[in-house]
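*Asks:* my questions are about this predicted structure, shown below with the sequence.
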Amino acid sequence: MTESPEEKELVARINELAHKAKSVGLTEEETIERKKLRSQFLANFRASFKSDIEMMQVFDKSGKEVTPKKVKDIQRKRGLRDD
């Protein structure tokens, strides 16, 4: 997965605040900002992960598709599957 420039900036700022928290501590505003940035990062991660899972197909060793029904249903709703 490649990070967008926005994601890179988000991670860089989170890391910057983490280093500052360990060295000199954070102000109240920085603590609030860190919490907001972490929440935003996790929301982005979860959305990306969910999309990846919903797009996958699973095959057993013999080549038979064994994608879970729930994932197949989601793919059908999105128009990604016509079976």
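*Replies:* Good, I have the coordinates.

*Asks:* could you use CA atoms for every contact and neighbour count after this?
*Replies:* Fine.

*Asks:* need the contact list for residue 82.
*Replies:* residue 76 (C-alpha atoms under 8 Å, 6 or more residues apart in numbering).

*Asks:* structure two is appended below for comparative analysis:
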Amino acid sequence: MVTPQDIERINALARKKKSVGLTKAEMLEQAELRKAYISGVKSSLRHHVESIKVVDPKGNDITPEKARKAQFEKGLRDTL
């Protein structure tokens, strides 16, 4: 999980890169921090998308079978 301090460090390195450039160690640090940040965003988005329930105007659950199965396996749904 990326902390607010990690995000601040990512931003500080980006500002430094634009102004004076980064050392090799700083470039590696920036790459690792960005990788962790992107991984966290992807994980969060995946969780949100997987928990979506699709209903039609009549109120019927029309969530695709693949999504319902994934939700059931993760405990987000009681039945298939």
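*Replies:* The structure has been received and is ready for your questions. All values derive from a computational prediction rather than experimental measurement.

*Asks:* and the TM-score between these chains?
*Replies:* The TM-score (TM-score structural alignment, normalised by the length of structure 2) is 0.85; 79 aligned residues with a C-alpha RMSD of 1.6 Å.

*Asks:* matching residues in structure 2 for the longest helix belonging to structure 1?
*Replies:* Using DSSP state H, we find that the single longest helix of structure 1 is helix 28-55. Aligned by TM-score structural alignment, helix 28-55 of structure 1 corresponds to residues 24-51 of structure 2.

*Asks:* residues of that stretch that come out buried?
*Replies:* 30, 33-34, 37, 51 (16 or more other C-alpha atoms under 10 Å).

*Asks:* as TSV, those residues with distance to residue 72 of structure 2 would be great.
*Replies:* Converted to TSV, these look like this (distance: C-alpha to C-alpha, whole Å):
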residue	distance to residue 72 of structure 2
30	38
33	33
34	32
37	28
51	10
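
*Asks:* hang on, the earlier thing: in whatever helix or strand comes next after the longest helix of structure 1, what counts as buried?
*Replies:* The first helix or strand that comes after helix 28-55 of structure 1 along the chain, using DSSP states H and E, is helix 69-77. By neighbour count, with 16+ other C-alpha under 10 Å as the criterion, the buried positions of helix 69-77 of structure 1 are 71-72, 75.

*Asks:* so how far is helix 69-77 of structure 1 off the chain centroid?
*Replies:* Offset of helix 69-77 of structure 1 from its chain centre (C-alpha atoms, centre = their mean, to the nearest Å): 20 Å.

*Asks:* which position in structure 2 pairs with residue 73 of structure 1?
*Replies:* Residue correspondence to structure 2 (TM-score structural alignment): residue 73 of structure 1 is matched to residue 69.

*Asks:* cool, and residue 15 of structure 1?
*Replies:* Match for residue 15 of structure 1 (TM-score structural alignment): residue 11.

*Asks:* what about its match, which helix or strand?
*Replies:* Judged by DSSP H and E, residue 11 of structure 2 forms part of helix 4-19.
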